[in-house]
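*Asks:* got a predicted model here, sequence first, then my questions.
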Amino acid sequence: MPVSDAEMGDAAITLGELLEGQGRMIVTAESCTGGWVAKTLTDKAGSSAYVTGGLVTYSNEAKIRLLGVSEQSLDIYGAVSEAVVREMVAGAVSATGSDVAVAISGVAGPGGGSKEKPVGTVWFAWGTGADRTETGLKHFEGNRDDVRRQAVLFALQSVTGFLERL
C-alpha cells in the first residue's frame, strides 16, 4: 500500500513526457491531495512545457468560485462524488484553457468519513472537458498520508492511460 516518492516521481515523468510529446498542457483541480499532483508534476525542471497550473479547491466555496461547480451538485451528491469531480474537470479546463485536467476529491482521514463514504474514499476525473471525461472511484487503505499518496499515483497513471488512448 505505501507509495514511495520515487513511484510518484516516475509516474509524473512518464505523464510529463507523454504530455510534452503530444503538445498538451495539463491543469490539476485538487481537494484532498492539496496540490500534491501538481507538485509532483512540477518537480521536474522544464515542466512549464506541459503544466498550466493547479487549483487547490479544498472547500466547497472554492469549488464553486474557482471551478464553477454547482451548489446543487454539492448539495445533492456531496463534494466526494462523481458529479463534482466531473464538474471540477470541466471548470479547470474552462478556467485555464488547458488541454486536459485531472480532478480529485476524497476523504483522506483520519476523520470525516461516513458509512456511505468511509475514510479512503476518493473520486477522480480526468479528461479534456465536459465532452470527454472519465471517472474512477477508489477505496484506499492506510493513514492520511497513505491515502493521499495512493491518490496521487492513481491520478497520474489514469491520466497517462487516458492520453495513450486518445
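*Replies:* Ah, there it is.

*Asks:* only C-alpha atoms for contact and neighbour calcs from this point on.
*Replies:* Will do.

*Asks:* what are the boundaries of the helices in this structure?
*Replies:* Secondary structure of the chain (DSSP state H): helices located at 5-22, 36-41, 60-67, 71-77, 82-96, 144-165.

*Asks:* and the longest one, what's buried?
*Replies:* Read that as helix 144-165. Under the neighbour-count criterion of 16 or more other CA atoms under 10 Å, helix 144-165 has 144, 146-160, 163 buried.

*Asks:* next one: the third one
*Replies:* Counting neighbours by 16+ other CA under 10 Å, one finds that the buried residues in helix 60-67 are Asn60, Lys63, Ile64, Leu66, Leu67.

*Asks:* if I look at the third one, how far off is Leu74?
*Replies:* Using CA to CA, to the nearest Å, one gets 9 Å for the distance from Ile64 to Leu74.

*Asks:* what does the second one give?
*Replies:* Distance from Lys63 to Leu74, counting by CA to CA: 9 Å.

*Asks:* included below, for side-by-side comparison, is a second structure:
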Amino acid sequence: MNQEKLETISSELGELLKLKDYSFTCAESCTGGWVGHALNSIPGSSEWFGSSFVTYSYEAKTQILGVSLEDLDNFGAVSEEIVEQMVSGALHKSGANVGVAISGIAGPAGGTDTKPVGTVCFAWKMDGQDVITFPQSISLGKGMRSDIPRLKEL
C-alpha cells in the first residue's frame, strides 16, 4: 500500500468516525507512533482522533495500559492476548469509542522459530463489541528494523 492509499483510507476512517460522533485511539509498540502520526496528519483529525499510546516496554504496557505482567511473561508482547489488552486499556484510558493496537518484532534480532522477525499482532475494538485480533507475518528479508514502523500500511 502506498502513502496516497494510506491517506485515503485514513481520511475515510475519519469521516466515518466523525459521522458517528466517535473518537479513536491507538496503542502502538513496534510502530513507535507511526499510526498516530498518520492519523494526526489528516486535516480535521482533531474532530475524531483523541490519543495515541506508544508503549514499547513491558513496564509501559503494564503501567499505562494495564496489561497483565503475567500474560506478558506467558504469551510475550507480540501475541493476540497482549494486543487485546492493549486496545482495551487504550480505550479505557482515553474514553474513545474505537481503537487499534499493534505489537511486533522489529528485528533484526529477537525473533524465534514461532515468532520470526516481522511477526506483528493487531487488535481492533469498538465500544460494546468483542475485540478482533489477528496475527500477521511480514517478510522483511534480513529484518530491516527501519521498515517496521511502516507496518501501518497493512
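*Replies:* Perfect, I can see it now. In this text the structure is predicted, and so the values were computed from the model without any measurement.

*Asks:* which position in the first structure pairs with Thr119 of the second structure?
*Replies:* The alignment partner of Thr119 of the second structure in the first structure, by TM-score structural alignment, is Thr121.

*Asks:* got it, and Thr133 of the second structure?
*Replies:* Structural alignment (TM-score structural alignment) places Thr133 of the second structure against Thr135 in the first structure.

*Asks:* just checking, that match touches Arg86?
*Replies:* Yes. Between Thr135 of the first structure and Arg86 there is a contact under CA atoms under 8 Å: 7.4 Å.

*Asks:* which of the two has more neighbours?
*Replies:* Taking neighbours as other CA atoms under 10 Å, Thr135 of the first structure and Arg86 compare with Arg86 leading, 25 against 18.

*Asks:* need the nearest residue in space to that one, chain neighbours excluded.
*Replies:* Once flanking residues are discounted, Arg86 of the first structure sits nearest to Ala125: 5.8 Å by CA to CA, 6 or more residues apart in numbering.

*Asks:* could you measure from that neighbour over to Arg148 of the first structure?
*Replies:* As for Ala125 of the first structure, its distance to Arg148 of the first structure is 16 Å (criterion: CA to CA).

*Asks:* check Pro118 of the first structure too.
*Replies:* Pro118 of the first structure is 14 Å from Arg148 of the first structure, where distance means CA to CA.

*Asks:* need the counterpart of Lys5 of the second structure in the first structure.
*Replies:* Taking TM-score structural alignment, the alignment pairs Lys5 of the second structure with Glu7 from the first structure.

*Asks:* now for that match, how many residues are close by?
*Replies:* Quick note: Glu7 of the first structure (other CA under 10 Å) scores 12 neighbours.

*Asks:* let me see the contact set for it.
*Replies:* For Glu7 of the first structure, the contact set (CA atoms under 8 Å, 6 or more residues apart in numbering) comprises Leu153.

*Asks:* what's the spacing between it and Ala49 of the first structure?
*Replies:* Using CA to CA, we find Glu7 of the first structure at a distance of 22 Å from Ala49 of the first structure.

*Asks:* tell me how far the residue sitting furthest away from the middle of the first structure lies from Val107 of the first structure.
*Replies:* Computed with CA atoms, centre = their mean, the maximum C-alpha offset from the centroid of the first structure is found at Lys115, amounting to 23.4 Å. Computed as CA to CA, the Lys115 of the first structure to Val107 of the first structure distance reads 12 Å.

*Asks:* please apply the same query to Ala11 of the first structure.
*Replies:* Distance, Ala11 of the first structure to Val107 of the first structure, using CA to CA: 23 Å.

*Asks:* wait, the residue nearest to Arg86 of the first structure sits on Val89?
*Replies:* Yes. If you go by CA under 8 Å, Ala125 of the first structure and Val89 touch, sitting 6.6 Å apart.

*Asks:* of the two, who's got more company?
*Replies:* When Ala125 of the first structure and Val89 are compared for neighbours, Val89 comes out ahead with 32 against 29, by other CA under 10 Å.

*Asks:* tell me the counterpart of that one in the second structure.
*Replies:* Checking TM-score structural alignment: Val89 of the first structure goes with Val87.

*Asks:* now do the contacts for its match.
*Replies:* With contact set as CA under 8 Å, 6+ apart, Val87 of the second structure has these partners: Cys26, Ala27, Gly99, Val100, Ala101, Ala123, Trp124, Lys125.
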